[in-house]
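**Q** return atomic coordinates for the entry below.
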Amino acid sequence: MDIAGYSASIFIGISLGLIGGGGSILTVPVLVYLFSLDAILATAYSLFIVGSTSVVGSFSYFKKGLVNIKTAIVFGIPSIAAIFLTREYLLPAIPEDVFTIGSYTVTNNTLLMLLFAVLMIAASYSMIRKDRQADIEAVQKQQFYYFQILLQGIFIGVVTGLIGAGGGFLIIPALVHLLKLPMKTAVGTSLVIISINSLMGFLFSLPHTSVQWGFLLSIASIAIVGILIGSYLSTKIRSTKLKPSFGWFVLVMGIYIVLKETLLK
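**A** This is a model prediction of the structure:
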């Protein structure tokens, strides 16, 4: 399964490079099901892999002037605060055995994977549905709805901290619809926000995590190769054409995780 895991790792980066999100949706299942990692440890590793990969991917967008720094800061501050509180207090507070239904016990690992599956199914909807704004990519006057951004940032921070997901599929619609950013600028800005959120989340996890650096760096390196490929392909292929196909794949994966953690356990 290790060979399959290393092979799958390249698609983590490719998805981030092509559509500015989706990397963490692949990372946690790869770590849990192909490398047999504990789900809580997998969320910490996912934060580092997705964060470091997004840093590399954001460089090309910086060079092209497709990153809105003010937006990244306004979005990032509440997210980082929420990530810290989630990794430091909420995640450790989840008991090993959460609850029991008959002979079936829902452990903290099972709960996190089920939450992750729900996130995947929600993400698949946002990827599959037709987004006219993304197609038009018209430059509009940027607007700041600070309260909505604050709430969105907190929500994304909790998601990132709890299940190791960068939240790109949530960030990009918010940047496009709330702030009226063009799609390519939203993707570049999303990668910066994901970088900051994920790496800060990993740093907050270090006191509670025993890291196998050789393994972690090898997966991150493969994912970085993937994002370089994805960034190149993004100049040749419209991401709006790829998102629906990737969305259907994510939907199938989400349903599979639900079945595996419940009926097939």
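**Q** okay, CA-based contacts and neighbour counts for the rest of this
**A** Noted.
**Q** residue contacts, Ile101?
**A** Applying C-alpha atoms under 8 Å, 6 or more residues apart in numbering, we find Ile101 in contact with no residue.
**Q** same check, this time on the one 4 residues further on
**A** Contacts were defined as C-alpha under 8 Å, 6+ apart; by that measure Thr105 touches 97-99.
**Q** what would those residues look like in TSV with distance to Gly5?
**A** Formatted as TSV, those follow (distance: C-alpha to C-alpha, whole Å):
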residue	distance to Gly5
Asp97	28
Val98	29
Phe99	31
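**Q** in strands, which of those residues appear?
**A** 97-99 (DSSP state E).
**Q** could the residues you listed be laid out in a markdown table, adding neighbour count?
**A** Converted to a markdown table, those look like this (neighbours: other C-alpha atoms under 10 Å):
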| residue | neighbour count |
| --- | --- |
| Asp97 | 13 |
| Val98 | 13 |
| Phe99 | 13 |
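**Q** just the closest of these to Tyr146, please.
**A** Using C-alpha to C-alpha, Val98 comes nearest to Tyr146 of these, at 36.1 Å.
**Q** coming back round to it: and which of the ones in strands among the contacts of Thr105 is nearest to Ser124?
**A** Val98 (27.4 Å).
**Q** give me the three-state assignment for the one residue sitting closest to the centre of the chain.
**A** The C-alpha lying nearest the average C-alpha coordinate of the chain belongs to Gly166 (C-alpha atoms, centre = their mean; 2.9 Å). The three-state label for Gly166, taken from DSSP: H, G, I helix; E, B strand; the rest coil, comes out as coil.
**Q** then Ala4?
**A** helix.
**Q** what residues are up against it?
**A** Contacts of Ala4 by C-alpha under 8 Å, 6+ apart are Leu34.
**Q** so how far is stretch 141-149 from its chain's centroid?
**A** 22 Å (C-alpha atoms, centre = their mean, to the nearest Å).
**Q** endpoints of that stretch, how far apart?
**A** 17 Å (C-alpha to C-alpha, to the nearest Å).
**Q** let's see this one next, to set against the first:
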Amino acid sequence: MDVVLIVITLLIGVIGGFIAGLVGIGGAIIIYPMIILIPPLFGLEGFTAYTASGLTSAQVFFSTLSGTNRARKRPFFNLRLVGYMGVGMIVGSIIGAIISQHFTEQMINYVYIAVSILAIMLMIWKVKPTISASIRVHWSMAIVGVFIGLISGVIGAGGAFIIIPILLTVYKLPMNTVVTNSIVIAFISSIGAFVMKLFQGFVPLEHAIWMVIGSLVMAPIGMKVGEKVPDAVQKAIIIILIAIAIIQLLT
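**A** You can find the predicted model right below:
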């Protein structure tokens, strides 16, 4: 395996892991385009959209697993919220991973771009979150989880980059609650996507292992930093990362 490619995949994992911990997402929103765009910049053969989605699913699975262990101990963790959305998302992600085999690479990229634009619109939409200590969990969260899971399964993501804006704008949950629980929900969702991508042969382990190592090292660090970052800054970081990824994939 090329040493340069090892360094690149490790670096991608480091960045994705830090972002996952910082803003409560699995890192897919920035990992997916980086996997596709960075290797060719160094004269290396680029990954296909199928392999990129597989590597993304591996990175998201392990980075959210690391974040989940810490999130469960935080006061904002809500088991019912995680249960409703998590079950829906794992079902949707398995179905999404299966149907993604019938998508062209361009179609997979278009799904990523379309969902990313939706995520930005929801994040910009100003909604006053509830300040109640009691978080209302609604059955509709399971239905929403299925649809998010479908999209997540296609691009190999945990779906936190769309879970966050939906919980903030539609259900008006506080940012601390959203960030804490979204990474746990994303982990549950990533189980289905990762297992299916692995079974389909879209997860080259020789590349995935370095990405995973970088993620596992940096996710806890990102979470510690995130505890000191204001809500508005966390939201701005997510929006900027999504916008950059969209622009790069369209150019």
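**Q** got a TM-score for the two of them?
**A** For this chain pair, the superposition-based TM-score is 0.85 by TM-score structural alignment, normalised by the length of structure 2; 241 aligned residues with a C-alpha RMSD of 2.3 Å.
**Q** ok, and the closest non-adjacent residue to the counterpart of Ser152 of structure 2 in structure 1?
**A** Taking TM-score structural alignment, Ser152 of structure 2 has Thr160 as its aligned residue in structure 1. Nearest non-adjacent residue to Thr160 of structure 1, counting by C-alpha to C-alpha, 6 or more residues apart in numbering: Gly166, 5.4 Å away.
**Q** Gly153 is in contact with the one you found, correct?
**A** No. The pair Gly166 of structure 1 / Gly153 is not scored as a contact, 11.6 Å apart, by C-alpha atoms under 8 Å.
**Q** just to revisit the earlier point, Provide a list of residues in contact with the match of Ser152 of structure 2.
**A** By C-alpha under 8 Å, 6+ apart, the neighbours of Thr160 of structure 1 are 47, 83, 166-167, 197-198, 201.
**Q** tell me how far the strand or helix carrying it lies from the chain's centre.
**A** According to DSSP states H and E, Thr160 of structure 1 maps onto helix 146-163. Distance of helix 146-163 of structure 1 from its chain centroid, counting by C-alpha atoms, centre = their mean, is 13 Å.
**Q** next structured bit after that helix?
**A** Next element after helix 146-163 of structure 1 (DSSP H and E): helix 168-177.
**Q** what comes up buried for that next one?
**A** Residues 168-176 are the ones in helix 168-177 of structure 1 that count as buried (16 or more other C-alpha atoms under 10 Å).
**Q** pick the one among those closest to Phe246 of structure 1.
**A** Phe169 (11.8 Å).
**Q** any idea what the closest one aligns with in structure 2?
**A** Using TM-score structural alignment, Phe169 of structure 1 sits opposite Phe161 in structure 2.
**Q** residue contacts, that match?
**A** 25-26, 28-29, 116, 119, 238.
**Q** quick one: which of the residues you listed hold up in structure 1? List them.
**A** Retained in structure 1: 25-26, 119, out of the contacts of Phe161 of structure 2 (criterion both residues aligned by TM-score structural alignment, their matches' C-alpha atoms under 8 Å).
**Q** just the strands in the stretch 51-200 of structure 1 please.
**A** For the stretch 51-200 of structure 1, applying DSSP state E, counting those that start in this stretch gives strands covering 97-101, 104-107.
**Q** determine the longest helix present in structure 1.
**A** helix 39-63 (DSSP state H).
**Q** how about that helix, which residues of structure 2 does it hit?
**A** Using TM-score structural alignment, helix 39-63 of structure 1 pairs with 49-73 in structure 2.
**Q** the matching stretch: which residues count as buried?
**A** 49-68, 70-71.
**Q** what's the answer for stretch 179-194 of structure 1, then?
**A** Applying a neighbour-count criterion of 16+ other C-alpha under 10 Å, one finds 179-194 buried in stretch 179-194 of structure 1.
**Q** chain center to that stretch: distance?
**A** Using C-alpha atoms, centre = their mean, the offset of stretch 179-194 of structure 1 from its chain centre is 14 Å.
**Q** same thing with stretch 59-67 of structure 2?
**A** Chain-centre distance of stretch 59-67 of structure 2: 9 Å, with C-alpha atoms, centre = their mean.
**Q** average distance between it and structure 1?
**A** On superposition with structure 1, the mean distance recorded for stretch 59-67 of structure 2 (mean C-alpha distance after the TM-score superposition for structure 1) is 0.9 Å.
**Q** who's in contact with that stretch?
**A** Here stretch 59-67 of structure 2 makes contact (C-alpha under 8 Å, 6+ apart) with 13, 16-17, 20-21, 25-28, 157-158, 183-184, 186-187, 190-191, 194, 208, 211-212, 215-216, 219-220, 223.
**Q** repeat that with 7 Å
**A** 13, 17, 20-21, 26-28, 157-158, 183-184, 186-187, 190-191, 194, 211-212, 215-216, 219-220 (C-alpha atoms under 7 Å, 6 or more residues apart in numbering).
**Q** repeat that for stretch 212-231 of structure 1.
**A** 6, 9-18, 45, 49, 52-53, 56-57.
**Q** one more time with 6 Å
**A** Residues from elsewhere that reach stretch 212-231 of structure 1 (C-alpha atoms under 6 Å, 6 or more residues apart in numbering): 9-14, 17-18, 49, 53, 57.
**Q** in structure 2, which residues correspond to that stretch?
**A** The aligned range for stretch 212-231 of structure 1 is 204-223, by TM-score structural alignment.
**Q** how distant is the matching stretch from the center of its chain?
**A** 14 Å.
**Q** repeat that for stretch 10-19 of structure 2.
**A** Here stretch 10-19 of structure 2 is found 12 Å from its chain centre; the criterion is C-alpha atoms, centre = their mean.
**Q** so where do the helices sit in the stretch 101-250 of structure 2?
**A** Counting by DSSP state H, counting those that start in this stretch, one finds helices in the stretch 101-250 of structure 2 at the ranges 105-124, 140-155, 160-169, 175-200, 205-226, 231-250.
**Q** of those helices, which is nearest Ser132 of structure 2?
**A** Ser132 of structure 2 lies closest to helix 175-200 among the helices of the stretch 101-250 of structure 2, at 11.1 Å (C-alpha to C-alpha).
**Q** mind listing what's buried along the match of stretch 212-231 of structure 1?
**A** Applying 16+ other C-alpha under 10 Å to stretch 204-223 of structure 2 flags 207-223 as buried.
**Q** I figured Asp97 of structure 1 hits Thr107, correct?
**A** Yes. Here Asp97 of structure 1 reaches Thr107: they are 4.3 Å apart, a contact under C-alpha atoms under 6 Å.
**Q** ok so, going back, now the longest helix of structure 1 against helix 183-205, angle please.
**A** Angle between the axes of helix 39-63 of structure 1 and helix 183-205 is 140 degrees (criterion: axes from the mean of the first three to the mean of the last three C-alpha atoms, to 10 degrees).
**Q** great, nothing more from me.
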